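*Asks:* just to be clear, the model below is a prediction. Sequence and coordinates:
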Amino acid sequence: MAITASMVKELRDSTGAGMMDAKKALTETDGDMEAAVDWLRTKGLAKAAKKSGRTAAEGLVAVKVDGGRGVAVEVNSETDFVGKNADFQKMVAGIADVATGAADLDALKAADMNGKSVEQTVTDAVAVIGENMSVRRMAAIEGSTVVSYVHNAAAPGMGKIGVLVALDGGNEELGKQIAMHIAAVNPASLSEDDLDPAVVEKEKQVQIDIAKESGKPDAVIEKMIVGRMKKYMSEVTLVNQAFVVNPDVTVGQAAADAGATITGFVRLEVGEGIEVVKEDFAAEVAKAAKG
């Protein structure tokens, strides 16, 4: 497969590796971007493997708690300007209200909102506001205590990042602190039990390959892997992460000290995982002029 300059740039941007290292990684892996990231990590040449897609879409995430149930809804727009529009914000708040009684995203889109379905309400708003919009995601959580938090709030209960935390025991203040931690650190799962086994196995294999590069005996490598996987779990699982409020304890320990157990969480960030092709503005203008 031909390795293009744009492929090399993409790999450099996502890993911080040098140009020649990035090109070699792509050559060694026949242009497979994900495999190239792992190759660089194995060789110790990747500064950071960015695992999430680039955030490109705009809009708002709204959170709503009703008793022991909380919902988070992401409504996308084309520009950030629309996210600041009062009519758009009012619509998003209304969708979040409806979501408290919806089982899932499909049920939410079909649910009644002031005499029309949520989906039709959004379609009508597109015609008025002039931008494409969509209800992209909905997530719900239940628990004895459910606390919500919004980061970069554009209006009450909505912003760029919405978090819900479910607790058994504890109080609102603890829940808010944990929710703020989740917004900032973005854990992959609640605990080791909730992690995708395939993701864990892949990380373990990467660490084994890195350790083998050191040339140490297998017995030493086995001990190295145990330590490195423990560190990995402390980075990606909520209960094992160092608590941002008090880094001397883990989030799980902080909850236990307060007589609480974290039973679940939801974190939605606007545009998370959506990748938009970047246009060459000069080329676009030139093309339009020729037309």
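*Replies:* In hand now; what should we look at? Just so it is clear, the structure is predicted and the values come from calculations on it, not from any experiment.
*Asks:* going forward, measure contacts between C-alpha atoms and count neighbours the same way
*Replies:* Will do.
*Asks:* what about the helices in the stretch 151-291 of the chain?
*Replies:* 172-185, 197-213, 218-236, 251-257, 281-290 (DSSP state H, counting those that start in this stretch).
*Asks:* angle of the second one against helix 218-236?
*Replies:* This means helix 197-213. With axes from the mean of the first three to the mean of the last three Cα atoms, to 10 degrees defining the directions, helix 197-213 sits at 130 degrees from helix 218-236.
*Asks:* coming back round to it: which one of the helices of the stretch 151-291 of the chain lies closest to residue 75?
*Replies:* With respect to residue 75, and counting by Cα to Cα, the nearest of those is helix 172-185 at 18.2 Å.
*Asks:* in that closest one, which residues are buried?
*Replies:* 174-183, 185 (16 or more other Cα atoms under 10 Å).
*Asks:* buried ones in the helix or strand harbouring residue 120?
*Replies:* Using DSSP states H and E, residue 120 sits within helix 118-129. By 16+ other Cα under 10 Å, the buried positions in helix 118-129 come out as 118-122, 125-126.
*Asks:* and the contacts of that helix?
*Replies:* Residues from elsewhere that reach helix 118-129 (Cα atoms under 8 Å, 6 or more residues apart in numbering): 82, 88, 95, 108-113, 132-135.
*Asks:* if we use 7 Å, what do you get?
*Replies:* Residues outside helix 118-129 that contact it (Cα atoms under 7 Å, 6 or more residues apart in numbering): 95, 108-112, 132-134.
*Asks:* for the helices of the stretch 151-291 of the chain, give me a markdown table that also has distance to residue 61.
*Replies:* Output for the helices of the stretch 151-291 of the chain, formatted as a markdown table (distance: least, Cα to Cα, whole Å):
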| stretch | distance to residue 61 |
| --- | --- |
| helix 172-185 | 12 |
| helix 197-213 | 27 |
| helix 218-236 | 23 |
| helix 251-257 | 24 |
| helix 281-290 | 29 |
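*Asks:* of these, which is nearest residue 14?
*Replies:* Of all the helices of the stretch 151-291 of the chain, helix 197-213 sits nearest to residue 14, with 17.1 Å by Cα to Cα.
*Asks:* could I get the buried residue list for that closest one?
*Replies:* 203-204, 206-211.
*Asks:* from the contact counts, what lies against it?
*Replies:* helix 33-42, helix 218-236 (3 or more Cα pairs under 7 Å, 6 or more residues apart in numbering; DSSP states H and E).
*Asks:* and here's the other structure:
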Amino acid sequence: MAAITAGLVKELREKTGAGMMDCKSALTETNGDVEAAIDWLRKKGLAKAAKKAGRVAAEGLVAVESAGLHAAMVEINAETDFVARNPDFQTFVREAAKVALTCEGTLESLANTKFPGEDVTVAEKVSALVATIGENMALRRVAKLSVAHGVVATYVHGQVVEGQGRIGVLVALDSEGDVEKLTTLGRQIAMHVAALNPMALNESGIPEETVAREKAILLEKHQGKPAHVQDKIAESGIKSFMKENTLIEQPFVHDGSKSVGQVLKEAEAQVGAPVQLTGFVRFALGEGIEKEEADFAAEVAAAAGQG
């Protein structure tokens, strides 16, 4: 009997898209022969997902789940926006977000955790959905924020169903003040984050290479001017860049006369205690995924045998 190594299981999973335990069973049944294991999985109907694996999955849903001091968010992708309206897919996304709330906040921990009420992992549940719904799907990312006191507020923009949509935001407010008022404040800031998409919480969160690149662009634009003039222009430009891209410095979307930092400070009187914004996360569905531009008319013509 050949040894069924983790490497063999991984190779088979990559080739078929089947679940880890199914791959292990297939290799056991075929004495470690990967090609025979692929056939075994296909005969069982467990490798159907592999046919979909090459397709771009950039649609789907972003979902949030909250439990007061903790909140989690997941992005689960599919090929088309039709799937986002599929009740089975929505149920899966909602349950996956609940699982994320109990995990470590990493994609690996989410993927390997048992799916509620079933003897499969979340990752294996994805493969099963691919087979039944017929589109490639992917667990893309997960985030989790926690506070010692206060709230982690949530907001979903472009909701398809409650708590699921195209943009999701988590905002962590650490405070011993009034929880109801903190929740309202947190939601307002989360809406701001959804709208203005800050790069970081404050200046310390902006990578040095990003600042250096912005400075280089400013200096390039003003070549030929005296060095001291260039330095002043660059300094002023970087200040503007920070104001535009850090959450604390951005003009508050609900009241442009104040920065988010000023709004937080003023809110302390209403909340009844100091308020510290300790972190935020923003997921926009499909951001960063290269999408294939399809010519719909050409596809229809081809399907009709005209192309």
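*Replies:* All right, it came through fine. Computed from a predicted structure; not experimentally measured.
*Asks:* where's the helix holding residue 120 of structure 1 relative to the chain centroid, distance-wise?
*Replies:* Distance, stretch centre to chain centre, for helix 118-129 of structure 1: 27 Å (Cα atoms, centre = their mean, to the nearest Å).
*Asks:* so where is it in structure 2?
*Replies:* Taking TM-score structural alignment as the measure, structure 2 aligns residues 122-133 with helix 118-129 of structure 1.
*Asks:* mean shift between that stretch and structure 1?
*Replies:* Compared with structure 1 after fitting, stretch 122-133 of structure 2 has a mean deviation of 0.9 Å; criterion: mean Cα distance after the TM-score superposition for structure 1.
*Asks:* the spatially closest residue to residue 26 of structure 2 that is not a sequence neighbour: neighbouring residues, count only.
*Replies:* Nearest residue to residue 26 of structure 2, sequence neighbours excluded (Cα to Cα, 6 or more residues apart in numbering): residue 37, at 5.0 Å. Using other Cα atoms under 10 Å, residue 37 of structure 2 has 23 neighbouring residues.
*Asks:* ok so, going back, reformat the contacts of helix 118-129 of structure 1 as a markdown table; add secondary structure.
*Replies:* Formatted as a markdown table, those follow (DSSP: H, G, I helix; E, B strand; the rest coil):
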| residue | secondary structure |
| --- | --- |
| 95 | helix |
| 108 | helix |
| 109 | helix |
| 110 | helix |
| 111 | coil |
| 112 | strand |
| 132 | coil |
| 133 | coil |
| 134 | strand |
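*Asks:* could I get the residues you listed as TSV with distance to residue 40 of structure 1?
*Replies:* Putting the contacts of helix 118-129 of structure 1 into TSV (distance: Cα to Cα, whole Å) gives the following:
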residue	distance to residue 40 of structure 1
95	44
108	43
109	43
110	46
111	48
112	51
132	39
133	38
134	37
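*Asks:* mind listing what residue 301 of structure 2 touches?
*Replies:* residue 307.
*Asks:* my bad, should have said residue 286 of structure 2
*Replies:* By Cα under 7 Å, 6+ apart, the neighbours of residue 286 of structure 2 are 58-59.
*Asks:* just give me the match in structure 1 for it.
*Replies:* In structure 1, the residue paired with residue 286 of structure 2 is residue 271, using TM-score structural alignment.
*Asks:* on that earlier part again, what's the closest of the buried residues of helix 172-185 of structure 1 to residue 69 of structure 1?
*Replies:* residue 175 (14.1 Å).
*Asks:* quick check: closest non-adjacent residue to the aligned residue in structure 2 for that closest one.
*Replies:* Counting by TM-score structural alignment, residue 175 of structure 1 corresponds to residue 186 in structure 2. Leaving aside its sequence neighbours, residue 186 of structure 2 sits nearest to residue 153 (Cα to Cα, 6+ apart; 5.0 Å).
*Asks:* in a strand, that's where the one you found is, yeah?
*Replies:* Yes: the assignment for residue 153 of structure 2 is a strand, going by three-state DSSP.
*Asks:* so it touches residue 168, yeah?
*Replies:* No: assessed by Cα atoms under 7 Å, residue 153 of structure 2 is found out of contact with residue 168, at 10.9 Å.
*Asks:* need the contact list for the equivalent of residue 204 of structure 2 over in structure 1.
*Replies:* Counting by TM-score structural alignment, residue 204 of structure 2 lines up with residue 193 in structure 1. Listed by Cα under 7 Å, 6+ apart, residue 193 of structure 1 has no contact partners.
*Asks:* so how far is residue 239 of structure 1 from residue 193 of structure 1?
*Replies:* According to Cα to Cα, to the nearest Å, residue 193 of structure 1 and residue 239 of structure 1 sit 11 Å apart.
*Asks:* gap between the aligned partner of residue 243 of structure 2 in structure 1 and residue 288 of structure 1?
*Replies:* With TM-score structural alignment defining the correspondence, residue 243 of structure 2 maps onto residue 234 in structure 1. Distance from residue 234 of structure 1 to residue 288 of structure 1, counting by Cα to Cα: 52 Å.
*Asks:* have a look at those two and say which one is more surrounded.
*Replies:* Comparing residue 234 of structure 1 with residue 288 by other Cα under 10 Å, the one with more neighbours is residue 234, at 18 against 9.
*Asks:* thought residue 240 was touching the more buried one, still the case?
*Replies:* Yes: if you go by Cα under 7 Å, residue 234 of structure 1 and residue 240 touch, sitting 4.6 Å apart.
*Asks:* output the residue interval of structure 1 matched by stretch 39-51 of structure 2.
*Replies:* Alignment note (TM-score structural alignment): stretch 39-51 of structure 2 is unmatched in structure 1.
*Asks:* if we can go back for a sec, for residue 37 of structure 1, find the nearest of the helices of the stretch 151-291 of structure 1.
*Replies:* Short answer: helix 197-213, nearest of the helices of the stretch 151-291 of structure 1 by Cα to Cα, at 10.2 Å.
*Asks:* just want the angle from that closest one to helix 33-42.
*Replies:* With the same axes, to 10 degrees applied, the angle from helix 197-213 of structure 1 to helix 33-42 works out at 40 degrees.
*Asks:* I am finished for the moment; much appreciated.
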